[in-house]
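*Asks:* Give me coordinates for this.
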Amino acid sequence: MDQHTDSPKTRYISTASGVFAEKGYNAASLAGIADKLGVTKQALLHFFGSKAALYEEVLKALSDRLLSSIQNVEGASPEEQLRSFFLQLSTASLEKPADTQLVLRALLDAQASSENWPLKPFLDALGALAHKTKRWSQASDAELFCWIYQLIGSIQHFAISQVTLKGMYGAEAFEVLRETHLAQLRAALADLEKDPG
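*Replies:* Below you'll find the predicted structure:
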């Protein structure tokens, strides 16, 4: 077990992640996060200095989790690894929709300073893995990233819609939708061994 798992800083980042996911950067407040943690606002300022710095740490932690999921994905070939990654991302997004919601909130909150986007290392690693597949080996970065964004967007939209879908159609119908979504995701990943052309 990592010695920093239960550190105050880690706990603060974890709680702040949930608040930022729920409210977005602009609506979240240090006082509200501190209240959820049962600490003072000054305790958060001691570790992070500002709300912006805390938010940056939250997004960096999310990026690290996503990057780790790429680095630790199993598969004998780049095609198998990429397929496994997206299927695992789909499952994880449904099980932990707060991370997905945090990504979407961060995108909505992004300002002109987006060149420092904390998820860039994750996206770069995902792009590098995809470029190793037969299907995407000759693709331009624009073609590749549009494909990646279509898959990520589909996964994220489905994950954050699950409560609404269950409410509108019921839990049983949602399970059918979930299986259909996975089947469509598998189909989108089926031709990774295909030569480009």
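
*Asks:* C-alpha only now, for contacts and for neighbours.
*Replies:* Will do.

*Asks:* how near is G127 to S69?
*Replies:* With distances defined as Cα to Cα, to the nearest Å, the gap from G127 to S69 amounts to 14 Å.

*Asks:* from the chain's centre, how far out does the helix or strand harbouring L82 sit?
*Replies:* Assigned by DSSP states H and E, L82 belongs to helix 78-95. Centre-to-centre, helix 78-95 and its host chain are 12 Å apart (Cα atoms, centre = their mean, to the nearest Å).

*Asks:* what packs against it?
*Replies:* For helix 78-95, the helices and strands in contact under the criterion 3 or more Cα pairs under 8 Å, 6 or more residues apart in numbering; DSSP states H and E are helix 120-131, helix 141-160, helix 171-188.

*Asks:* Next, the second sequence, to be compared with the first:
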Amino acid sequence: MVARAAQKLPIRDQVIEAATRLFAARGFDATPLQDIADEVGVTKQAVLHHFPSKEQIRRGVLDSILAHWRDELPRLLLSATASDERFDSVLDEVYRFFAASPERARFIVREALDRPAEAREMLRAIAPILRGIGGYIRTGLGERSDDIDPDAYVLHVMQMIIGAAAVAEVTTSVLDAGGQARYDRELARIAKASLFGRRRAAAEPAKKGRRS
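*Replies:* Just a heads-up that it's a prediction; the model follows:
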């Protein structure tokens, strides 16, 4: 079989990419180790040289996803100066990451459905980062945050983005030309509206008062 993974990548990274695709498409339990080896174009023993078991491969897939967020999200939060800029940066990066490889989103959805205990473990690993984003939102909203739970809001937005990326290839077929771009724009608008739409709405009376 011709390997689908980029040949320039180290074997270990090729195994992670192949496993992400196969676990996303079939689920962990329905993916034999040999199929992962075939997808990469190497022997089963070559895969076992890097990962002693299929469970270790699953761990590698999770670690590759989590490592991105452990590195990238703190950088985004520190680089933006305003709370809405931070939220925009994080939102854009989360969707870009999963849209670039929808298999990542499908893998997470499958983990949540098929292996909920492991999915909860994954969420616990990134909980401090998610709470950090919630803290920035809370600070940015100030006194207007009383009717919003920023931590729960972040979870809903993450879930919405992951779900949208996982099924985008199917659902965007309902839209006419330019469907993917329209899909992406509306997703971003929905995610931001309940936070920053409230800020704009609060600012409008003040502007009118200054004009009168």
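
*Asks:* care to give me the TM-score?
*Replies:* Overall, the chain-to-chain superposition scores 0.79 on the TM-score scale (TM-score structural alignment, normalised by the length of structure 1); 188 aligned residues with a Cα RMSD of 3.0 Å.

*Asks:* so which of the helices and strands packed on helix 78-95 of structure 1 comes closest to F20 of structure 1?
*Replies:* Taking Cα to Cα as the measure, those were each checked against F20 of structure 1, and helix 141-160 came out nearest at 14.8 Å.

*Asks:* buried residues in that closest one?
*Replies:* Of the residues in helix 141-160 of structure 1, 144-145, 148, 151-152, 155-156, 158-160 count as buried by neighbour count, 16 or more other Cα atoms under 10 Å.

*Asks:* quick one on the thing from earlier: with structure 2 superposed, average distance for the helix holding L82 of structure 1?
*Replies:* Superposing on structure 2 and averaging over aligned pairs (mean Cα distance after the TM-score superposition for structure 1), helix 78-95 of structure 1 comes out at 2.5 Å.

*Asks:* Check what contacts that helix and list those residues.
*Replies:* Counting by Cα atoms under 8 Å, 6 or more residues apart in numbering, helix 78-95 of structure 1 makes contact with 69-70, 73-75, 99-100, 129-130, 132-134, 151-152, 155-156, 159-160, 162, 182, 185-186, 189, 192-193, all of which sit outside it.

*Asks:* Narrow the residues you listed to those that are buried.
*Replies:* Buried residues within those, defined by neighbour count using 16+ other Cα under 10 Å: 69-70, 73, 99-100, 129-130, 132-134, 151-152, 155-156, 159-160, 162, 182, 185, 189, 192.

*Asks:* Now tabulate the buried residues of helix 141-160 of structure 1 in CSV and tack on distance to F85 of structure 1.
*Replies:* Converted to CSV, the buried residues of helix 141-160 of structure 1 look like this (distance: Cα to Cα, whole Å):
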residue, distance to F85 of structure 1
L144, 16
F145, 16
I148, 12
L151, 11
I152, 11
I155, 12
Q156, 14
F158, 17
A159, 16
I160, 19
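
*Asks:* so what corresponds to R59 of structure 2 in structure 1?
*Replies:* In the superposition onto structure 1, R59 of structure 2 corresponds to E56 when matched by TM-score structural alignment.

*Asks:* which element is that match on?
*Replies:* Using DSSP H and E, the element containing E56 of structure 1 is helix 51-71.

*Asks:* Touching that helix from outside, list them.
*Replies:* Contacts made with helix 51-71 of structure 1 from outside it, assessed by Cα under 8 Å, 6+ apart, are listed as 13-14, 16-17, 20, 25, 29-30, 45, 48, 85, 99, 118-122, 125-126.

*Asks:* tell me the secondary structure for F28 of structure 2?
*Replies:* For F28 of structure 2, the secondary structure call by DSSP: H, G, I helix; E, B strand; the rest coil comes out as coil.

*Asks:* Taking the centroid of structure 1, which residue is nearest it?
*Replies:* Closest residue to the average C-alpha location of structure 1: T100 at 4.9 Å, with Cα atoms, centre = their mean.

*Asks:* Quick one: residues contacting that one.
*Replies:* Contact analysis of T100 of structure 1 by Cα under 8 Å, 6+ apart lists 93, 156, 159-160.

*Asks:* thinking again about what came up before, may I see the buried residues of the helix holding E56 of structure 1?
*Replies:* 51, 54-64, 66-67, 69-70.

*Asks:* Could you check how far that helix is from the centre of its chain?
*Replies:* Relative to its parent chain, helix 51-71 of structure 1 has a centroid offset of 9 Å by Cα atoms, centre = their mean.

*Asks:* Report the mean distance between it and its aligned residues in structure 2.
*Replies:* Average distance between helix 51-71 of structure 1 and its aligned residues in structure 2, after superposition and using mean Cα distance after the TM-score superposition for structure 1, equals 1.1 Å.

*Asks:* thinking again about what came up before, dump the contacts of T100 of structure 1 to CSV, plus distance to G167 of structure 1.
*Replies:* Written out in CSV, the entries for those read as follows (distance: Cα to Cα, whole Å):
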residue, distance to G167 of structure 1
S93, 18
Q156, 18
A159, 14
I160, 13
